[in-house]
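# Prediction below, plus the sequence it came from.
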Amino acid sequence: MDSVVLVTQRLSRSTLYDELTRNSESLEENGITRVLRIGDCLEPRVTAESVFDGHRLAREIDTSDPAVPLWIRS
């Protein structure tokens, strides 16, 4: 039997981000100043791209705007 599996709709997964940022007062009370989105939270990606997102953010977390990659800002 032959089969074809179509992947035609890919959605970002931002549920965790949405839940974390829903209550900004609670974040502030716990000393959390920002929550950043990477990987599939932004848009569906292959695993390697999501891993690179995490690596890039770890290197650039102390920059003025870590949500925007340095190579885009320069």
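All right, it came through fine.
# going forward, measure contacts between C-alpha atoms and count neighbours the same way
Will do.
# Name the residues of the one helix or strand residue 25 maps to that come out as buried.
Assigned by DSSP states H and E, residue 25 belongs to helix 24-29. For helix 24-29, burial by neighbour count (16 or more other CA atoms under 10 Å) applies to no residue.
# another one to put next to it:
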Amino acid sequence: MAERWCTSCHAVGPGAGRATDGAPTLQSVADRASTTVTSLTVFLRTPHDRMPDLSLTREETEDLIAYILSLRRR
């Protein structure tokens, strides 16, 4: 799912290189101390100037969040 929705701006794979247009890599998002299920849920459901409204279903949102958090380096 991340490949389909996120790759136009974000580098999505573990250890992926630079993202485009200054968008953070999903790895860097996952590694932030402030990144939680709640913070990602709020972020993905709130429109932003630089990020399109993805209109994700609840299940898609949960799956995307699970993927992002799986990238967190321990």
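Nice, I can see it. Keep in mind it's a predicted model, so treat the numbers as computed, not measured.
# What does the TM-score come to for these two?
The TM-score (TM-score structural alignment, normalised by the length of structure 1) is 0.28; 32 aligned residues with a CA RMSD of 3.3 Å.
# related to what we said a few turns ago, output the contacting helices and strands for the helix holding residue 25 of structure 1.
Under the contact definition 3 or more CA pairs under 8 Å, 6 or more residues apart in numbering; DSSP states H and E, helix 24-29 of structure 1 sits against no other helix or strand.
# after that helix, next one along is what?
helix 47-60.
# now for that following helix, which elements pack on it?
Looks like helix 47-60 of structure 1 contacts no helix or strand (3+ CA pairs under 8 Å, 6+ apart).
# in it, what's buried?
Buried, per 16+ other CA under 10 Å, within helix 47-60 of structure 1: 50, 53, 56-57, 60.
# now do stretch 39-46 of structure 2
Under 16+ other CA under 10 Å, the buried positions of stretch 39-46 of structure 2 are 40, 44.
# picking up where we left off before, dump the buried residues of helix 47-60 of structure 1 into CSV; add distance to residue 29 of structure 1 as well.
Listed next are the buried residues of helix 47-60 of structure 1 as CSV, based on distance: CA to CA, whole Å:
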residue, distance to residue 29 of structure 1
50, 30
53, 28
56, 28
57, 24
60, 25
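# which outside residues touch the longest helix that structure 2 contains?
Under DSSP state H, the helix in structure 2 containing the largest number of residues is helix 58-70. Around helix 58-70 of structure 2, the neighbours that count as contacts under CA atoms under 8 Å, 6 or more residues apart in numbering are 1-2, 26-27, 29-30, 36-37, 40-41, 44.
# Now do the buried residues in it.
Neighbour-count burial for helix 58-70 of structure 2 [16+ other CA under 10 Å]: 61, 64-65, 67-69.
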